[in-house]
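Chemist: the sequence and its predicted three-dimensional model are supplied below.
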Amino acid sequence: MVDDNGRDSEGNSNKTDLKKKASIRSALKIIMVLICASTFLYSAYSLYIIGSEYKKGTDEYKDLQKYIEKLPTDSKSTKASKIDFDSLKAINSDIVAWIYFESTGIDYPIVKGIDNNFYLKHTFKKEENKAGSIFMDYENNSQFKDLHTMIYGHNLKNSSMFSVLMKYKDKAFYVSNPYFWIYTPNGDLKCEIFSCYITRSTSESYNKGFSSRDEYDKFLKTLKKNSIYDTGVEVTVDDKVLSLSTCTNSDKDDRIIVHAKVLKQ
């Protein structure tokens, strides 16, 4: 219809609707921008908190370096006697050893708790921190007398703790870093890596008790067979095995595990 002034009332109505729709779109855009900005700020804040927590943990472990001297890398090492385990035990009586890789950054005390949960979120000084600790399975013998000893640590985004284990997927990295050392109050253990692969957290790779030599032999053969690549290192039922485990951060139940045999000293 056209009014006395020649205006189309329906046309005016359409213009009003278009303006309302434009206003709604503008409001939605503003809301989306605010949501994105809030999400970004929250994520940035979360990363800052996590980063600060990781740094606090890293600083603590750096401070512990004053209780050791530079560790040697030969099989005749007696360096354990020069690590100040007495002072470390005064800080935390749960310490059982010190783990050291020559050039990978793994250089930490090993603790053992009453379960496998506490040290997932507590540092060596028992401070609550997502960086956690490097710790021995609570069911293992503290003096490394078991046939198979498990040691755990986190795979952190700042490349600390056990994150370097992921590099063992590359055989070239293994070739350059085939050994690590465990220093204890009672002597040093040189460990030769013989297998590396990704497995589930519930796999048989974490078995620690064996009823017979045949069962242990079968276990060792499985570890060798599972390896991503052939290391050429032989392992027998007369050997003790030390395994290092960490998350892959790709699946909550996936783990990368590195197996090593303890060389005769």
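Modeler: Nice, thanks for sending it over.
Chemist: C-alpha from now on. contacts and neighbour counts both.
Modeler: Fine.
Chemist: now do the contacts for the residue lying closest to residue 85 once chain neighbours are set aside.
Modeler: Residue nearest to residue 85 in three dimensions, not counting chain neighbours: residue 185, with 6.6 Å by Cα to Cα, 6 or more residues apart in numbering. Going by Cα atoms under 8 Å, 6 or more residues apart in numbering, residue 185 touches 80-81, 85, 96-97.
Chemist: endpoints of stretch 236-255, how far apart?
Modeler: Start and end residues of stretch 236-255 are separated by 24 Å (Cα to Cα, to the nearest Å).
Chemist: hmm, which of the contacts of residue 185 are the buried ones?
Modeler: Listed as buried from the contacts of residue 185 are 80, 85, 96-97; burial here means 16 or more other Cα atoms under 10 Å.
Chemist: which two in those residues are spaced the farthest apart?
Modeler: Greatest spatial distance in those: 80 and 96, 11.8 Å, computed using Cα to Cα.
Chemist: okay, and the common contacts of these two?
Modeler: Common contact partners of residue 80 and residue 96 (Cα under 8 Å, 6+ apart): 184-185.
Chemist: buried residues in stretch 82-94, which are they?
Modeler: So, applying 16+ other Cα under 10 Å, buried residues of stretch 82-94: 83, 85, 88, 93-94.
Chemist: repeat for stretch 49-66
Modeler: By neighbour count with 16+ other Cα under 10 Å, stretch 49-66 contains the buried residues 50, 53-54, 56-58, 61, 64.
Chemist: that one: how far from the chain's middle?
Modeler: Taking Cα atoms, centre = their mean, to the nearest Å, the mean C-alpha location of stretch 49-66 is offset from the chain mean by 15 Å.
Chemist: top helix in this protein by residue count?
Modeler: Ranked by residue count and defined by DSSP state H, the top helix of the chain is helix 9-63.
Chemist: same for that helix, what does it pack against?
Modeler: With contacts defined as 3 or more Cα pairs under 8 Å, 6 or more residues apart in numbering; DSSP states H and E, there are no secondary structure elements packing on helix 9-63.
Chemist: what about the strands in the stretch 151-265 of the chain?
Modeler: Using DSSP state E, counting those that start in this stretch, the strands of the stretch 151-265 of the chain run over 179-184, 187-200, 241-247, 254-262.
Chemist: among those strands, which is nearest residue 133?
Modeler: Closest to residue 133 of the strands of the stretch 151-265 of the chain is strand 241-247 (Cα to Cα; 11.7 Å).
Chemist: tell me the angle the closest one makes with strand 187-200.
Modeler: Relative orientation of strand 241-247 and strand 187-200, computed by axes from the mean of the first three to the mean of the last three Cα atoms, to 10 degrees: 50 degrees.
Chemist: ok, structure two:
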Amino acid sequence: MKKRKIKLHRLLIVILSALTLIVGLIYAFTSSKPINNNPTPVLSATPTSVSYIHEEWNKNKSINADYKGDIVFASGLLNEKFVQAVDNEKYLNLSWDLVESSHGAVFMDYRNTMDDQNIILYGHYVYKDESLIFGPLHNLIKQENYEKNKLIYLNLQNEQKVYEITNVFYYEMDNPTLEYFHTNYDEEYFNLYFENVKKHSFYDTGVEIDYGDQFLTLQTCVRNRDDLRLIVIAKRIEA
């Protein structure tokens, strides 16, 4: 009877030792990996919610009545507020929030309405810092930068319009076959225009524009070339 008690006692000691070892291993493992209360957010291609856009739009509109919305590349290449004045001069040296600046602001052509076939946005190419305003558009000249930067959002008061880039080219000043600055085109000139756009494009994106499509035109300067303008065209697509 006494031997049986001794054996049972030894068994209990072994079990307790094993449990102590297991608990120690679990603690050592978990304590070496601290809990991350601020995990890195997962990037998403999902468009911004309309309710959030509406809230931000109202806030920005209260700062400047000329504010129209935001132009945002899904890739993050560019994210700028844009405005519209009664002419195309006001925001050449004025930021969107009405502060004097040689960088100016991104602005929509004064003739445009959001229902036009071609919405035209202008922005400076800032020589001293190419990351500002429309400077980043020059990255699109290289075909290897196209795929990751091809989607553009226009965040407006009550909606988000989505566009896909179709062409990137240099406009030769006064070229009568490359007039990017019409808010609406008749079919004859539309066909002539895009025939020449294709010839002047840096590469073929594989995305076509038809006469009935709405599209977006982005324009900026070219370093040391007063005779050229960089043009990026993107057609509206379903979200």
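Modeler: Thanks, I have the structure now. Since the model is a prediction, treat every value here as computed from it, not as a measurement.
Chemist: TM between them?
Modeler: The TM-score (TM-score structural alignment, normalised by the length of structure 2) is 0.73; 192 aligned residues with a Cα RMSD of 2.1 Å.
Chemist: just to revisit the earlier point, what range in structure 2 matches the longest helix of structure 1?
Modeler: Alignment note (TM-score structural alignment): helix 9-63 of structure 1 is unmatched in structure 2.
Chemist: for the counterpart of residue 130 of structure 1 in structure 2, give its distance to residue 59 of structure 2.
Modeler: Taking TM-score structural alignment, the alignment pairs residue 130 of structure 1 with residue 102 from structure 2. For residue 102 of structure 2, the distance to residue 59 of structure 2 (Cα to Cα) stands at 25 Å.
Chemist: thinking again about what came up before, now for the strands of the stretch 151-265 of structure 1, which one comes closest to residue 120 of structure 1?
Modeler: When those are compared by Cα to Cα, strand 241-247 sits nearest residue 120 of structure 1, at 11.0 Å.
Chemist: who's in contact with that closest one?
Modeler: Contacts with strand 241-247 of structure 1, where a contact means Cα under 8 Å, 6+ apart, come from 147-155, 162-163, 165, 191, 253-262.
Chemist: out of these, which are buried?
Modeler: Buried by 16+ other Cα under 10 Å: 147-155, 162-163, 165, 191, 254-262, out of the contacts of strand 241-247 of structure 1.
Chemist: what does residue 198 of structure 2 align to in structure 1?
Modeler: When structure 1 is aligned by TM-score structural alignment, the residue opposite residue 198 of structure 2 is residue 224.
Chemist: ok, that match - contacts?
Modeler: Neighbouring residues of residue 224 of structure 1 by Cα under 8 Å, 6+ apart: 194-195, 230.
Chemist: of those residues, which are reproduced in structure 2?
Modeler: Retained in structure 2: 195, 230, out of these (criterion both residues aligned by TM-score structural alignment, their matches' Cα atoms under 8 Å).
Chemist: just the buried residues of the contacts of residue 224 of structure 1.
Modeler: Buried among the contacts of residue 224 of structure 1 by 16+ other Cα under 10 Å: 194-195.
Chemist: residue 162 of structure 1 -> structure 2?
Modeler: Residue pairing (TM-score structural alignment): residue 162 of structure 1 is matched to residue 134 of structure 2.
Chemist: distance check, that match against residue 8 of structure 2.
Modeler: As judged by Cα to Cα, residue 134 of structure 2 and residue 8 of structure 2 stand 81 Å apart.
Chemist: residue 47 of structure 2 now?
Modeler: From residue 47 of structure 2 to residue 8 of structure 2 the distance is 67 Å (Cα to Cα).
Chemist: ditto for residue 51 of structure 2
Modeler: Taking Cα to Cα, one finds residue 51 of structure 2 at 69 Å from residue 8 of structure 2.
Chemist: go on, residue 228 of structure 2?
Modeler: Using Cα to Cα, residue 228 of structure 2 is found at 94 Å from residue 8 of structure 2.
Chemist: next one: residue 16 of structure 2
Modeler: Taking Cα to Cα as the measure, residue 16 of structure 2 falls 12 Å from residue 8 of structure 2.
Chemist: residue 217 of structure 2 now?
Modeler: 86 Å.
Chemist: do the same with residue 160 of structure 2
Modeler: Counting by Cα to Cα, the gap from residue 160 of structure 2 to residue 8 of structure 2 is 74 Å.
Chemist: more crowded one of those two?
Modeler: Neighbour totals were compared for residue 160 of structure 2 and residue 8, and residue 160 leads with 20 against 11 (other Cα atoms under 10 Å).
Chemist: doesn't residue 114 make contact with the more buried one?
Modeler: No. Taking contacts as Cα atoms under 8 Å, residue 160 of structure 2 lies outside contact range of residue 114: 11.8 Å.
Chemist: what's the separation between the counterpart of residue 91 of structure 2 in structure 1 and residue 126 of structure 1?
Modeler: In structure 1, the residue matched to residue 91 of structure 2 (TM-score structural alignment) is residue 119. As judged by Cα to Cα, residue 119 of structure 1 and residue 126 of structure 1 stand 8 Å apart.
Chemist: next: residue 87 of structure 1.
Modeler: Distance of residue 87 of structure 1 to residue 126 of structure 1, given as Cα to Cα: 15 Å.
Chemist: structure 2: helices as residue ranges?
Modeler: For structure 2, the helices defined by DSSP H cover 2-31, 50-63, 146-149, 187-200.
Chemist: chain center to the second one, what's the gap?
Modeler: To tie it back to what came earlier, the one meant is helix 50-63 of structure 2. 18 Å.
Chemist: repeat that for the last one.
Modeler: With Cα atoms, centre = their mean as the basis, the distance from the averaged C-alpha position of helix 187-200 of structure 2 to the chain average is 27 Å.
Chemist: average gap between it and structure 1?
Modeler: Mean deviation of helix 187-200 of structure 2 relative to structure 1 after superposition (mean Cα distance after the TM-score superposition for structure 1): 2.7 Å.
Chemist: on that earlier part again, would you reformat the strands of the stretch 151-265 of structure 1 as a markdown table and include distance to residue 19 of structure 1?
Modeler: As requested, these are exported to a markdown table (distance: least, Cα to Cα, whole Å):
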| stretch | distance to residue 19 of structure 1 |
| --- | --- |
| strand 179-184 | 71 |
| strand 187-200 | 58 |
| strand 241-247 | 55 |
| strand 254-262 | 55 |
